[in-house]
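Engineer: next input, structure requested:
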Amino acid sequence: MANAEPKGRIVTDSRRIAEIARGAKRVAVLGIKTEQQSEQPAFYVPAYLQGAGVEVVPVPVYYPDVTRILGQPVVRRLADVPGEIDIVDVFRRPSDLPPHVDDILAKRPKVVWFQSGIRNDEVATRLAAAGIEVVQDRCLMVEHRHAR
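Structural biologist: The predicted structure follows:
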């Protein structure tokens, strides 16, 4: 197919970013916060997505006693999420990303999305080389709202 989108690249094209945001049906949120941190983007962005009809799979890094976030069961590793994931939405500091690469690669999501302020070119390059599209330093909530 001549016009097929290549898989595995660092995405900077606004049209493709809008396409990715619009097409998200199931998003695993790595680094999601709990309801007690509802004023933080790592909670209100996934809450917005869920309210917009996107299935959100919470994958918190902290909060070992929490079993549900946004009414959904918590999963501790991306590799343990059942089924396919359209996007892994990442709320982690750039320096904290490398330890998550193997877990992300084990799950093989279509897209890994680093939220606003999050950029790690080395990690992005590794994920893209493995066939995963990567969006860096963009807010999924903002892009989803604009793409609708």
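Engineer: alpha carbons only for contacts and neighbour counts from here, please
Structural biologist: OK.
Engineer: can you give me the strands for the chain?
Structural biologist: 26-30, 55-59, 68-69, 72-73, 87-90, 111-114, 133-135 (DSSP state E).
Engineer: in a markdown table, list these along with distance to Thr12.
Structural biologist: Supplementary listing: those in a markdown table, determined by distance: least, CA to CA, whole Å:
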| stretch | distance to Thr12 |
| --- | --- |
| strand 26-30 | 20 |
| strand 55-59 | 24 |
| strand 68-69 | 31 |
| strand 72-73 | 31 |
| strand 87-90 | 16 |
| strand 111-114 | 12 |
| strand 133-135 | 7 |
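Engineer: tabulate these (CSV), appending distance to Tyr48 and mean neighbour count.
Structural biologist: CSV is the format used below for these (distance: least, CA to CA, whole Å; neighbours: other CA atoms under 10 Å):
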stretch, distance to Tyr48, mean neighbour count
strand 26-30, 12, 23
strand 55-59, 10, 25
strand 68-69, 13, 18
strand 72-73, 14, 13
strand 87-90, 13, 26
strand 111-114, 16, 26
strand 133-135, 19, 25
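Engineer: which one, of those strands, ends up nearest to Ser38?
Structural biologist: Of all the strands of the chain, it is strand 68-69 that lies closest to Ser38, at 10.8 Å by CA to CA.
Engineer: pick out the residue nearest the middle of this protein.
Structural biologist: Asp89 (1.4 Å; CA atoms, centre = their mean).
Engineer: residues contacting it?
Structural biologist: Residues counted as contacts of Asp89 (CA atoms under 8 Å, 6 or more residues apart in numbering) are Val27, Ala28, Val29, Leu30, Val112, Trp113, Phe114, Gln115, Leu140.
Engineer: compare with the first, here's sequence two:
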Amino acid sequence: MAFSNPTRDEIKQILTDAQVIAVVGLSDNPDRTSYMVSAAMKAKGYRIIPVNPNAESILGETCYKSLKDIPEKVDIVNVFRRSEHTPPVAEEAVAIGAKVLWLQLGIHHDEAVHIAQNGGLKVITDRCIKVEDSILLPNGKSKS
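Structural biologist: Sure, this is the predicted structure:
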């Protein structure tokens, strides 16, 4: 059966419930999409945890070399890596007990999807988390 992303209502619920987003491949270069998207998500109230083995801190947050090094619970693993590099990220996302594996716009890998789904994670691929958040929660995450 072919993969399909959750419905817009399900994605809205995922974003509403999420507090902590680990961003794999977050660049410390402000001109990179990963930086701009993560800065916008941080401004919207999400806690951003950078996963980048080549940086000390990004967006004022401590960087971690891998998902397994993060000392707190992660809701969403947001991935800015080429598709072929996503299966190991999916394995780590399962190992740390994340709730969602989110592969950014232009990223999809059937094996990564399979790994994450078999590990109990919800999976979203080929979608930009910032765009979805802007459309689905334009006024922020208030649950009023």
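Engineer: if we can go back for a sec, roughly how far apart are the residue in the second structure that the residue nearest to the centre of the first structure lines up against and Leu105 of the second structure?
Structural biologist: In the second structure, the residue equivalent to Asp89 of the first structure is Asn78, according to TM-score structural alignment. Noted for Asn78 of the second structure: a distance of 11 Å to Leu105 of the second structure, by CA to CA, to the nearest Å.
Engineer: which non-adjacent residue is nearest Val11 of the first structure?
Structural biologist: Val135 (5.3 Å; CA to CA, 6 or more residues apart in numbering).
Engineer: which residues sit in contact with Leu49 of the first structure?
Structural biologist: Contact partners of Leu49 of the first structure, counting by CA under 8 Å, 6+ apart, are Glu55, Val56, Met141.
Engineer: touching, the last one and Val45? I think so.
Structural biologist: This means Met141 of the first structure. Yes. Met141 of the first structure lies in contact with Val45 (CA atoms under 8 Å); the separation is 5.6 Å.
Engineer: residue contacts, the equivalent of the residue nearest to Val11 of the first structure over in the second structure?
Structural biologist: Using TM-score structural alignment, the equivalent of Val135 of the first structure in the second structure is Ile124. By CA under 8 Å, 6+ apart, the contact list for Ile124 of the second structure reads Asn5, Pro6, Val100, Leu101, Trp102, Leu103.
Engineer: could you find the counterpart of Ile107 of the second structure in the first structure?
Structural biologist: Checking TM-score structural alignment: Ile107 of the second structure goes with Ile118.
Engineer: can you tell me how far the match of Val135 of the first structure sits from Asp110 of the second structure?
Structural biologist: Distance from Ile124 of the second structure to Asp110 of the second structure, by CA to CA: 12 Å.
Engineer: and for Ser134 of the second structure?
Structural biologist: From Ser134 of the second structure to Asp110 of the second structure the distance is 27 Å (CA to CA).
Engineer: same question for Arg8 of the second structure.
Structural biologist: From Arg8 of the second structure to Asp110 of the second structure the distance is 21 Å (CA to CA).
Engineer: with neighbour numbers in mind, choose between the two.
Structural biologist: Asp110 (15 against 12; other CA atoms under 10 Å).
Engineer: what sits against the nearest residue to Leu103 of the second structure once chain neighbours are set aside?
Structural biologist: Distances taken as CA to CA, 6+ apart place Thr125 nearest to Leu103 of the second structure, at 4.5 Å, with adjacent residues excluded. Counting by CA under 8 Å, 6+ apart, Thr125 of the second structure touches Asn5, Trp102, Leu103, Gln104, Leu105, Gly106, Ile107, His108.
Engineer: next: Arg108 of the first structure.
Structural biologist: Ile85, Ile132.
Engineer: map it onto the second structure.
Structural biologist: Checking TM-score structural alignment: Arg108 of the first structure goes with Gly97.
Engineer: leaving out chain neighbours, which residue sits closest to the counterpart of His144 of the first structure in the second structure?
Structural biologist: Here His144 of the first structure is matched to Asp133 in the second structure, going by TM-score structural alignment. Nearest residue to Asp133 of the second structure in three dimensions, chain neighbours excluded: Leu15, at 6.9 Å (CA to CA, 6+ apart).
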